[in-house]
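Q: no sequence on this one, just coordinates:
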């Protein structure tokens, strides 16, 4: 599912309304009618009871977003709902399709009341809002930018002051006050229960923190031309279960009925060595649990074998808990960290261990000692030399940020970087606030610089590729904000790389399944239960099963809501 900016959405509108050959395409007024009817269909299916004469308050602003609201009002009024429409503008301020929608509502006896400073402070108006079945926000749309001011800002603040779970507020296209092209939030913004995006997802509806104002998100297909060059040229996409299922299906084969009956499996699944071997390198004083989590997650993600390479001081601790993994060590410095200045024999030992693996994860709990730098340098060079895909995580990234010569080597290999905002800030030499204000742009910047795939972790994680590709993961769950969650994700990516997936496919799949595991954990956790990284790992088989549709399909955060026929 493509994710568009405001300008791209305007271009998509234009090439649908006027075809490239100059001939007339879909009339724009039909697109507005489709949008309004789709929103009305969603309201009836999700919130309203036909025949109940529920009171629906529609708040409209300038431009076509207000016009969409007028179409919703006409559709609902024709179905005998009690509809009251309030507008920030008078009829004289509307033109084009929005004016047509205004007059069409008037033609069936509808009234549109203009708002002013006095009406916003009127107790009757506030009482109507509070006693309605729902409030529809069609104040500002995709054309809005900057910060809501004046009467619009006051109206938004009023709606937010009275909204509560029992009073749904549904936004058309975007919650009013959000910029369709930005993740950042300024000024007053409608805190919506749900948002019906028109035709396509917008950046402001998907990127955090702006997305936190949208509630559940649905996309209404209003008939714009998805085959146009505008849609094709957009390189930003939402990760969906369909996309991930398609990626994973060649690697996770469901036995056929005949195979089950004869207890035969696909021969490619019979030997653990054919399912990939991941080597996780890390651990230091007090941090030996990190690579254990990575290898456990790799095994739960389908890798046939998993090994840890850790300082000698942590070897027994690693072996004691995760019985399925193989553990190797290098000498420590007496403080629990890798020692520096490897001997020739020790370097040969490292190369032998690395040669057995199909992919590496380097960095979890590794620390930033001189020995850690030596190990990271050796493994980066081995990964380039042997063309082995490698995940760089945690302290692996922190060391990179301190050694530009290592960072420059990444362009020669197949690397996946997994920074959180602080780590990305250090890699780019900026402040964390600079990352948070432009998560997508900064992720793309590093991916192009390093010629590597990147995931910027956090709510709605941003995945960026070296050619400018962008994927946004829909998950935004608090259960993933726990110690060791990143080690789990790194191991999942590494396990899928070892299995033979490309860096792009492994990253997209692991991030999505990791999010599904978090959602499953959040849905099943007892009230007050604090989730741990081990809890996330325990949910991975079910998360993979849901994505692969081995069990009941996972309910997506985003879905299409198509305009259906409405009986009058």
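A: Looks like it came in fine. Keep in mind that what you see is a predicted model, and the values were worked out from it rather than measured. Numbers count the residues shown, from 1 in each chain.
Q: only C-alpha atoms for contact and neighbour calcs from this point on.
A: Will do.
Q: could you show me where the strands are in the stretch 451-568 of the chain, in order?
A: 453-456, 462-464, 470-472, 558-560 (DSSP state E, counting those that start in this stretch).
Q: Take the ones you listed and lay them out in CSV including mean neighbour count and distance to residue 125.
A: Converted to CSV, the strands of the stretch 451-568 of the chain look like this (neighbours: other Cα atoms under 10 Å; distance: least, Cα to Cα, whole Å):
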stretch, mean neighbour count, distance to residue 125
strand 453-456, 27, 45
strand 462-464, 29, 42
strand 470-472, 26, 40
strand 558-560, 16, 33
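Q: would you list these in CSV and tack on distance to residue 357?
A: Formatted as CSV, the strands of the stretch 451-568 of the chain follow (distance: least, Cα to Cα, whole Å):
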stretch, distance to residue 357
strand 453-456, 21
strand 462-464, 25
strand 470-472, 28
strand 558-560, 38
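Q: Next up, the contacts around the spatially most central residue of the chain.
A: In the chain, the centroid-proximal residue (Cα atoms, centre = their mean) is residue 473; its distance is 2.2 Å. Going by Cα atoms under 8 Å, 6 or more residues apart in numbering, residue 473 touches 238, 239, 240, 460, 461, 462, 463, 511, 512, 515.
Q: One more: residue 180?
A: Residue 180 touches 5, 6, 141, 142, 143, 144, 145, 174, 202, 203, 204, 205, counting by Cα under 8 Å, 6+ apart.
Q: Neighbours of the last one, how many?
A: In other words, residue 205. 30 (other Cα atoms under 10 Å).
Q: give me every residue that touches the spatially closest residue to it that is not a sequence neighbour.
A: The spatial neighbour of residue 205 that comes closest, neighbours along the chain excluded (Cα to Cα, 6 or more residues apart in numbering), is residue 211 at 4.7 Å. Taking Cα under 8 Å, 6+ apart, we find residue 211 in contact with 183, 204, 205.
Q: Next up, a structure to set beside the first:
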């Protein structure tokens, strides 16, 4: 599990640890890990041309001390000082080791630029001198390794309201920060390498579940299981206008852990679903959960859906089903799966606002509607009404294809019917959905039905082999 802590939490943990360690020891731990990560990133050390962008604060100190360690191993290290408040002890150590102070002209011939411009407490955006240095690295196609986070992003929200560094690698210390997991800042981080510096941290407000966590959640049947005890899902999807959505959502649901699916919809659509999946049962009956909305279009029955929302079974609302939700009731067992445009309509804001402030708006919707929100996107943000937040970021870009959301709705509904809580169903569903897409894509285009077809294979990998395609062990 990857845990992301706030700046306040990290600073408190660092202060507690520094009180127990000799002066400078914590900084040296971070600098050593940073130096190793830089060497591994460029693939060599002796003769490497390294330019440090050193601002004020500890991140600049980390960069300077890391530069000192690289210089002692034969690297040609140049420090570009972007603040009069640079870390003087760090610069002295670098100069003693053979490094030198240079200018942004040195960036043009560098193998790597190290972003030590601001620390985790810095404000979004870059000052002019830092902006010019970063632009020069971009112009000359020199990769940037960020210290702790790309300078200029908002650490605690994942937002990027101003110009910022776009890193090829981010090296962080002690724990992940929120910007490492939440887009759009996460996209600016590149791969994130975590260096353990011994922090004792409180519970994290944001978590990203990995394969071992999802494996523990997944409802595996036992020898005593039958189709009813495994879970029965009621699916209300598709219409004369969008019959394919019912077929796709059914495919996603049947690829999950349920024992049976009841399809409720127009006869003509039921026939299309049955033609693809003869094992479904058409018509209403007892279920353990509902998945409602994919492709309903104008055939959404709002009063009926609201009756189900007030019932005892958990409900997943997707697409058109979201129109039946209001903010007047208590819906702790409801899971909604909007994309940015749908959530924007629900909250009365512009889509661009949701896309740029994903965490903020997912939390706002969870609190306002008293539901668990799965906000789809390049990274999936899952926010529960009790404040829990989980993030899924193992999806590849090929998953952005028509009907993929219908697969996800069916799969998450299946997990709800099998007994998972809304937040666990959302986390497990998003994870397996992305893993299945990675398997199906194999580096090329895919369709929604191909994603659904790979969910069982992704599940077998999860339960038997551990790491899935698209996931790293870092």
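A: Arrived safely, thanks for sending. No experiment lies behind these values; they were computed from the predicted model shown.
Q: rewinding a little: so among the contacts of residue 211 of the first structure, which aligned pairs are also touching in the second structure?
A: Using both residues aligned by TM-score structural alignment, their matches' Cα atoms under 8 Å as the contact test, the members of the contacts of residue 211 of the first structure still in contact in the second structure are 183, 204, 205.
Q: How about the secondary structure of the equivalent of the first one over in the second structure?
A: In the second structure, the residue matched to residue 183 of the first structure (TM-score structural alignment) is residue 158. Secondary structure of residue 158 of the second structure, reduced to three states by DSSP: H, G, I helix; E, B strand; the rest coil: coil.
Q: now residue 158 of the second structure: how far from residue 13 of the second structure?
A: Residue 158 of the second structure sits 21 Å away from residue 13 of the second structure, going by Cα to Cα, to the nearest Å.
Q: More neighbours: which of those two?
A: residue 158 (25 against 17).
Q: Now do the contacts for the nearest residue to that one once chain neighbours are set aside.
A: In this structure, residue 158 of the second structure finds its nearest non-sequential neighbour in residue 179, 4.0 Å apart by Cα to Cα, 6+ apart. Residue 179 of the second structure makes contacts with 149, 153, 154, 155, 156, 157, 158, 159, 185, 186, as judged by Cα under 8 Å, 6+ apart.
Q: and if we set it to 10 Å?
A: By Cα atoms under 10 Å, 6 or more residues apart in numbering, the residues touching residue 179 of the second structure are 4-6, 149-150, 153-160, 185-189.
Q: do residue 355 of the first structure as well
A: Residue 355 of the first structure neighbours (Cα under 10 Å, 6+ apart): 279, 349, 382, 383, 386, 388.
Q: does the match of residue 183 of the first structure really touch residue 183, like I thought?
A: Yes: between residue 158 of the second structure and residue 183 there is a contact at 5.8 Å, judged by Cα atoms under 10 Å.
Q: what touches both of these two?
A: 356, 357, 358, 359.
Q: Secondary structure element holding residue 100 of the first structure?
A: Assigned by DSSP states H and E, residue 100 of the first structure belongs to helix 96-107.
Q: so what corresponds to residue 490 of the first structure in the second structure?
A: Using TM-score structural alignment, residue 490 of the first structure pairs with residue 409 in the second structure.
Q: For residue 102 of the second structure, see how far away its match is.
A: 55 Å.
Q: So for the two, which sits in the more crowded spot?
A: residue 409 (33 against 15).
Q: one step back: got a quick ChimeraX command for the buried subset of the contacts of residue 355 of the first structure?
A: This is the ChimeraX syntax for the buried subset of those, where burial follows 16 or more other Cα atoms under 10 Å:
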select :279,382,383,388
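Q: farthest pair in the contacts of residue 355 of the first structure?
A: 349 and 388 (17.8 Å; Cα to Cα).
Q: and the helix or strand just after the helix holding residue 100 of the first structure, what other elements does it pack with?
A: The helix or strand immediately downstream of helix 96-107 of the first structure is strand 112-114, counting by DSSP H and E. If contacts are counted by 3 or more Cα pairs under 10 Å, 6 or more residues apart in numbering; DSSP states H and E, strand 112-114 of the first structure sits against strand 55-60, strand 82-87, helix 96-107.
Q: Just name the most buried of the ones you listed.
A: Stretch with highest mean neighbour count among those: strand 55-60 (a mean of 24; mean count of other Cα atoms under 10 Å).
Q: quick one: what's aligned to residue 386 of the second structure in the first structure?
A: Match for residue 386 of the second structure (TM-score structural alignment): residue 467.
Q: Find the nearest non-adjacent residue to its match, please.
A: Closest to residue 467 of the first structure by Cα to Cα, 6+ apart is residue 448, at 6.8 Å.
Q: I figured the one you found was touching residue 465, is that so?
A: Yes: using Cα under 10 Å, residue 448 of the first structure is in contact with residue 465, at 7.2 Å.
Q: Between the two, point out the one with more neighbours.
A: residue 465 (23 against 19).
Q: and the more buried one, what does it touch?
A: Per Cα under 10 Å, 6+ apart, neighbours of residue 465 of the first structure: 416, 443-448, 450-455, 471, 503-504.
Q: Need the counterpart of residue 394 of the first structure in the second structure.
A: Residue 394 of the first structure maps onto residue 319 in the second structure, by TM-score structural alignment.
Q: hang on, the earlier thing: just the angle for the helix holding residue 100 of the first structure relative to strand 82-87, thanks.
A: Interaxial angle, helix 96-107 of the first structure versus strand 82-87 (axes from the mean of the first three to the mean of the last three Cα atoms, to 10 degrees): 140 degrees.
Q: quick one on the thing from earlier: out of the strands of the stretch 451-568 of the first structure, flag the one nearest residue 30 of the first structure.
A: Nearest of the strands of the stretch 451-568 of the first structure (Cα to Cα): strand 558-560, 19.0 Å.
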